[in-house]
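**Student:** only geometry, no sequence info:
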């Protein structure tokens, strides 16, 4: 079954790569998309009989976007237009906004920036109140070309993320990177959300333009370093998922592709948290029993996301997705834990705390499932024991707090004969040698709990551990005497 899935998944990724290749060819340079060259939008005859359809001589600005040779002027507000002229007026104002202003130079395109800002606000306000404009098929072409011209662009190069910083400290953006074109981008996204959320939005009319290639280009924008853009993109993609039912499978596959590209080191972690937040809402809607396709997404996409060192950037969102699966079907816990625990970090750093937090969240979702068949508990006990022995006081303290909790004890009791011997050596050693008083106190507390579970087993383990320490002491003493003898000879 798994080999079959891998074959199908590779086929899906191959299809996505073909979409990527076609998209890069048809959208070459992103900003060079024009009315004439766009392959994603089919050219239709210009609507006649309107003051807004006059032919104008045009050229391309430095970004390659078609603009007018004439000075950019304010068009009349859309709300002042008569009902029979509103469609033509909206089309004209959208086309006026095809020009992408240069925000990298403060003193350049100052008039165009202001004219476009006013026009974008006018479009957003108009579409918020006049839903009937979306009843006309002609307006969808202008709308989606407007979105493509303004959103699909070259993003700044990816900067390197320091893995050590991500592991040892909580990640905080003290000086977040902001897109200089945000005054216009924010309004474009607002218009997009207004359109897609409108009760008059027609998926059938939009399907000619809102297709797999368009979605693929939207997902590429999650590479943006501006967190404000990624948050709005999350809302846009989720609303597309809700409205465009025929695109749902494609969106899930493309998001899986983004995650796997990140796991393999072929893209930055930007957007991973936002996409995971979106997927958590999608998972809530999965039918029970969970389809095999969705289980494979859990096993082969979500769980591998625990491998990258940048896990702290998106771990909270990832944990939410994992627990959402269990809320739908608790029986997934066995396979989930069997795949998750082997990914536990070998070096006991703060990343271990993330894993303990996640395991605790997972166990909290398991209420009615049979706890007698938890074969993975032994592996979990070994991982917790290794954290208890950590010299990192926060790691050891978090592991002991988890092990002292009632949640862990509920899972431990049916398997006490197997679990206590796995925990005892680490607890015995930590309670006697750890430098942190808080850690030693928690270790003594857990030892007391274990003794109350099975006093005979506990006494037996104490005797064995004491004997091992005695043997170790005698061995060290013998080695010391031999070492002194060698030194006396030379």
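**Tutor:** Yes, it's here. Remember, predicted model here, so these are calculated numbers, not experimental data. Residues are numbered from 1 along each chain as shown.

**Student:** C-alpha from now on. contacts and neighbour counts both.
**Tutor:** OK.

**Student:** just the strands in the stretch 51-200 of the chain please.
**Tutor:** Secondary structure of the stretch 51-200 of the chain (DSSP state E, counting those that start in this stretch): strands located at 58-60, 66-68.

**Student:** pick the most deeply packed of these.
**Tutor:** Greatest average neighbour count among these goes to strand 66-68 (a mean of 19), per mean count of other CA atoms under 10 Å.

**Student:** check which helices and strands it is in contact with.
**Tutor:** Helices and strands touching strand 66-68, by 3 or more CA pairs under 8 Å, 6 or more residues apart in numbering; DSSP states H and E, are strand 58-60.

**Student:** what sits up against the strand it packs on?
**Tutor:** 66, 67, 68, 69 (CA atoms under 8 Å, 6 or more residues apart in numbering).

**Student:** then this one, side by side with the first:
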């Protein structure tokens, strides 16, 4: 195919042009292979495959050595510049005329790393092109799949543990979403490690809101593929649960609901105690959106079913939070939702509900006794200090 394309006016690179990619750097003179290439700028209008052509061979995509020879995938010093060769590369990788055996000689590990470096672009159009290109490369070149996954892992590690910023995480996660969807069952240990070591830690950065939708999809795909991973995912969410970022907490609660929808009873039982301790803290949050989002969990029939099966464990954990909301939450919507949840538990198991009420009353009574004892102790200390008067005072 390359020979066919070169007949259309492309110079074959000489062996003297060799560099670590296989061909040399661009020459400073005006002559060279780049001047012989006619670029159809209208083809850059959209990141889709080119329209079909008929007739001469020059209608085929440019040869892959253009990007290898001239390093056109690099923007140089302009980080936000849009390389005009990226749309041409897209045309090449999506073309049905592309011979993967020939292209494999040029699309190697170094090429993939250069491509991945470009994902940290602030131009969303460029990231869309790159997403489609990398996805097609992943699909066509099976030999590169493990390396591509590993390279993406490394980008995630740098984000989580070093930089905490990257513009292309959402696009990379979109690619991984379709990759995860195609994982064969039973799932390989390598893929489970990818979930634990790469995806779950992505909940740590502050900029999670930029890519949370794609991350949540990837996480849910794992649980839907293998329900036994639900416990791992839930505990991972609890590990990175935000302490003082309410908007992030709302995102976590939304993702938690999606994970619980795919969770079966056995996995739910393994993590329900730490899970509902956290939910109880969310229920009493002074930020009404957090409390409201936590209460919305009871609108999900599957989650209510899991809770009903394990109500003897769940209700004692959250009962105090419900009572606190009933008697003291400032937001009227949260108060109304709490009343509904409380009523649901009462109808679910009246005997258990009354037992929780009794235990809660006893706990409040003990707390009052402790508070009274503390006040008496302080009063005695004050009396002793008053009796001694100023005996222990040092005068100058």
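**Tutor:** All right, it came through fine. The shown structure was predicted, so the numbers you read here are calculated from the model rather than taken from an experiment.

**Student:** returning to that earlier point: for the contacts of strand 58-60 of the first structure, which one is nearest residue 410 of the first structure?
**Tutor:** residue 66 (67.2 Å; CA to CA).

**Student:** give me the nearest residue to the closest one, chain neighbours excluded.
**Tutor:** In space, and not counting its chain neighbours, residue 66 of the first structure is closest to residue 60: 4.4 Å by CA to CA, 6 or more residues apart in numbering.

**Student:** residue in the second structure paired with that neighbour?
**Tutor:** Counting by TM-score structural alignment, residue 60 of the first structure corresponds to no residue in the second structure and stays unaligned.

**Student:** count the neighbours of the equivalent of residue 198 of the first structure over in the second structure for me.
**Tutor:** Residue mapping for residue 198 of the first structure onto the second structure gives residue 95, with TM-score structural alignment as the criterion. By the measure other CA atoms under 10 Å, the count of residues near residue 95 of the second structure is 16.

**Student:** same thing with residue 477 of the first structure?
**Tutor:** Neighbours around residue 477 of the first structure, by other CA under 10 Å: 12.

**Student:** what of residue 132 of the second structure?
**Tutor:** Going by other CA under 10 Å, the residues that sit close to residue 132 of the second structure add up to 19.

**Student:** same deal with residue 89 of the second structure?
**Tutor:** 22.

**Student:** which ones are touching it?
**Tutor:** By CA under 8 Å, 6+ apart, the contact set of residue 89 of the second structure is 62, 64, 133.

**Student:** how close does it get to residue 66 of the second structure?
**Tutor:** 9 Å (CA to CA, to the nearest Å).

**Student:** can I get the contacts of residue 89 of the second structure in JSON lines with distance to residue 282 of the second structure and neighbour count?
**Tutor:** Output for these, formatted as JSON lines (distance: CA to CA, whole Å; neighbours: other CA atoms under 10 Å):
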{"residue": "62", "distance to residue 282 of the second structure": "57", "neighbour count": "22"}
{"residue": "64", "distance to residue 282 of the second structure": "54", "neighbour count": "20"}
{"residue": "133", "distance to residue 282 of the second structure": "42", "neighbour count": "23"}
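
**Student:** and in the first structure, which of the residues you listed remain?
**Tutor:** Contacts conserved in the first structure for the contacts of residue 89 of the second structure, counting by both residues aligned by TM-score structural alignment, their matches' CA atoms under 8 Å: residue 133.

**Student:** between the contacts of residue 89 of the second structure, which sits nearest residue 353 of the second structure?
**Tutor:** Distances from residue 353 of the second structure to the contacts of residue 89 of the second structure, taken by CA to CA, are shortest for residue 133, at 57.7 Å.

**Student:** the closest one -> the first structure?
**Tutor:** Per TM-score structural alignment, residue 133 of the second structure is aligned with residue 236.

**Student:** what about the closest residue to that match other than its chain neighbours, how many residues nearby?
**Tutor:** Nearest residue to residue 236 of the first structure in three dimensions, chain neighbours excluded: residue 193, at 6.1 Å (CA to CA, 6+ apart). A count of nearby residues for residue 193 of the first structure, using other CA under 10 Å, gives 20.

**Student:** my read: residue 193 of the first structure touches residue 238, true?
**Tutor:** No - Residue 193 of the first structure is not in contact with residue 238 according to CA atoms under 8 Å; the separation is 10.3 Å.
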